[in-house]
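Colleague: Just the structure for this:
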Amino acid sequence: MTYCVAIKVEQGLVLTSDSRTNAGVDHIASFRKLQVFEVPGERVIFVQSSGNLATTQSVITLLQTAIRNSERHILNVPTMFDVAEIVGKTARQVIKRDEGQAQGVDFSCSLIVSGQVKGEAPRLFHIYPQGNFIEAGEDTPYFQIGESKYGKPMLDRVVNFQTPLDRALLCSLVSMDSTLRSNLSVGMPLDVIVYKSDSLQCGGIVRLQEDNEMFRQVRNAWSEGIRQVFENMPSYTAEICAAQPESRSSGDK
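Modeller: Just a heads-up that it's a prediction; the model follows:
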């Protein structure tokens, strides 16, 4: 399984992806699920992927091949919308091609495409297996793909478009920690990018290993903070015990 989260705030983008692939307990490995395409000073594009590994690798390879051999590709189209359209079309073609070769195999994938083309603000898209996509806005400033349910509550409570970039990063790491603790199919190391609006270049992907001290501090601080808040909450046992139970209908046993 996979967990990827991408957050778009006023100051830029925060992207976090795990690297575990799982085809059964005997086939667990690590693969990078966050890719960067850029023309420094003109555009930078990020692609996060989840789903069938063969499909996602084919999509990335075809995008790279198109840059070398095609007239129209993600590094020369005028907008990020056009970039998302190309990525979606490529994913749809790969899935359709492979589905015809084997029955009962899930070849689907989901992708998050984000980045900035000079002259535009940073943009963020969620691309579905069918190739269609939606764009994040100020009301919904983040997307998740893969095993999303464990890390979603933190994002819903904290993130909005005005969230500072450093707080968005912290929130993405806490969201990832919640997922790591609850689902063994999501695993370290993590790949992280913090992109500042209008920089139009990527400083590189930061890889956080299992023994990373910064991430360990984040995990411990969050766990301890939750425990302290829980311990300081008032008890409602007396109120519950004193409350009159609702009458049971004749059909209840």
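Colleague: Only C-alpha atoms from now on, for both contacts and neighbour counts.
Modeller: Fine.
Colleague: Which elements pack onto the helix or strand where residue 155 lies?
Modeller: According to DSSP states H and E, residue 155 maps onto helix 152-158. In this structure, helix 152-158 makes packing contacts with helix 165-182, judged by 3 or more CA pairs under 8 Å, 6 or more residues apart in numbering; DSSP states H and E.
Colleague: Please give the structure of this sequence too, so both can be compared:
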Amino acid sequence: MTYCIGIRLNAGLVFLSDSRTNAGIDSISTFRKMIVYEKPGDRFMCLLSAGNLSISQSVREILQVEKIPGPEGEDPITLWNAKSMFDVARVLGAAVRRVYAQDGPALKQNGIDFIASFILGGQIGGEGMRMFLVYSAGNFIEATRETCFFQVGESKYGKPILDRMLTPTTPLDVAAKAALVSMDSTLKSNLSVGLPLDLLVYRAGELAADQVVCIDEQNPYFQMIHSTWGQRLREVFDGIDDPRWDGGDATHPLISRSERYEPMKKIASPGDRVI
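Modeller: Just a heads-up that it's a prediction; the model follows:
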């Protein structure tokens, strides 16, 4: 499996992906899930992928040459001449559907589901930054101010920190830190996600990205994130009062009467009924 995060902020974009791929407990490999398409000064695009590795690799390969019909009288739209990120998302969707048309029937015959999802974000020319989540069917949704990040893969373990920390006005460095904490929480709880990680930060309007790093188990900053986050969580946990069952004086009593609900009843004999 995998875990990838894409964040769209007023200040820019943040992308983070792991690199673990497994086809069973004894077949674990390392493959990058992030790829960057960039023409400095003209366009910057970053793609993250999750799901079946053979599908996502085929989509990435086809994407570079995939084309969809343009307006009447104009050239077909490609990754490199699209005038908007929306059109790039359409090209990506077409690439996904092309791979499905080629491989979907054979996969189905072998009992393999066509599973792949992608996070696509970037900026073209004077258009604002945009980010899309593309599904296995080639359809997609776009990030908004209300939902400024997307996750693919093992998303549940790292989602709470992103929900609590991210807003459109979050600074890029804070968002990168939140993404790394989210990834660390996922690494701690799920063996199907693993190092090394790829982290990229894009600043709005630059149409190129130079803040890119590969993070392995020796990376000092990620080691600090791992140890500090665990320690601070324990400190916060220890600072929460223990529940009291003796009915004694407490700032936050556990034994408290509910106006609507009664304590659970016990079945003590064959004739007892819950209702």
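Colleague: After superposition, what is the TM-score?
Modeller: Aligned and superposed, the two chains score 0.93 in TM-score terms (TM-score structural alignment, normalised by the length of structure 1); 251 aligned residues with a CA RMSD of 2.0 Å.
Colleague: what about the helix holding residue 155 of structure 1, how far off from structure 2?
Modeller: Averaged over the aligned pairs, helix 152-158 of structure 1 sits 0.7 Å from structure 2 after superposition, using mean CA distance after the TM-score superposition for structure 1.
Colleague: quick one: that helix aligns where in structure 2?
Modeller: Mapped onto structure 2 using TM-score structural alignment, helix 152-158 of structure 1 spans residues 159-165.
Colleague: For the matching stretch, which outside residues touch it?
Modeller: 175, 178, 179, 181, 182 (CA atoms under 8 Å, 6 or more residues apart in numbering).
Colleague: now that we have those, which one has the most neighbours?
Modeller: residue 179 (27 neighbours; other CA atoms under 10 Å).
Colleague: thinking again about what came up before, pull out the buried residues from the match of helix 152-158 of structure 1.
Modeller: 159, 162 (16 or more other CA atoms under 10 Å).
Colleague: cool, and stretch 46-54 of structure 2?
Modeller: Those would be 46, 47, 48, 49, 50, 51, 52, 53, for stretch 46-54 of structure 2 by 16+ other CA under 10 Å.
Colleague: if we take the contacts of stretch 159-165 of structure 2, which one ends up nearest to residue 32 of structure 2?
Modeller: residue 179 (17.3 Å; CA to CA).
Colleague: my guess is the closest one meets residue 5, correct?
Modeller: Yes: shown here, residue 179 of structure 2 and residue 5 form a contact pair, counting by CA atoms under 8 Å, at 7.1 Å.
Colleague: what touches both of those two?
Modeller: Here residue 179 of structure 2 and residue 5 have residue 16 as joint contacts, going by CA under 8 Å, 6+ apart.
Colleague: Dump the contacts of stretch 159-165 of structure 2 to CSV, plus distance to residue 12 of structure 2.
Modeller: Formatted as CSV, the contacts of stretch 159-165 of structure 2 follow (distance: CA to CA, whole Å):
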residue, distance to residue 12 of structure 2
175, 10
178, 15
179, 14
181, 19
182, 19
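Colleague: So which of the buried residues of stretch 46-54 of structure 2 are in helices?
Modeller: residue 53 (DSSP state H).
Colleague: so of the buried residues of stretch 46-54 of structure 2, which ones are in strands?
Modeller: Using DSSP state E, the members of the buried residues of stretch 46-54 of structure 2 that fall in strands are 46, 47, 48, 49, 50, 51.
Colleague: mind checking how far the third one is from residue 113 of structure 2?
Modeller: Distance, residue 48 of structure 2 to residue 113 of structure 2, by CA to CA, to the nearest Å: 20 Å.
Colleague: Likewise for the second one?
Modeller: According to CA to CA, residue 47 of structure 2 and residue 113 of structure 2 sit 22 Å apart.
Colleague: rewinding a little: can you tell me which two in the buried residues of stretch 46-54 of structure 2 are farthest apart?
Modeller: 46 and 52 (19.1 Å).
Colleague: can you pull out the strands in the stretch 151-275 of structure 2?
Modeller: Assigned by DSSP state E, counting those that start in this stretch, the strands in the stretch 151-275 of structure 2 fall at 197-203, 211-215.
Colleague: quick one: the last one to structure 1 mean distance?
Modeller: If I follow you right, that is strand 211-215 of structure 2. Strand 211-215 of structure 2 sits 2.3 Å off on average (mean CA distance after the TM-score superposition for structure 1).
Colleague: ok, the aligned residue in structure 2 for residue 134 of structure 1 - how many residues close by?
Modeller: Aligned counterpart of residue 134 of structure 1 in structure 2: residue 141 (TM-score structural alignment). If you count neighbours by other CA under 10 Å, residue 141 of structure 2 ends up with 14.
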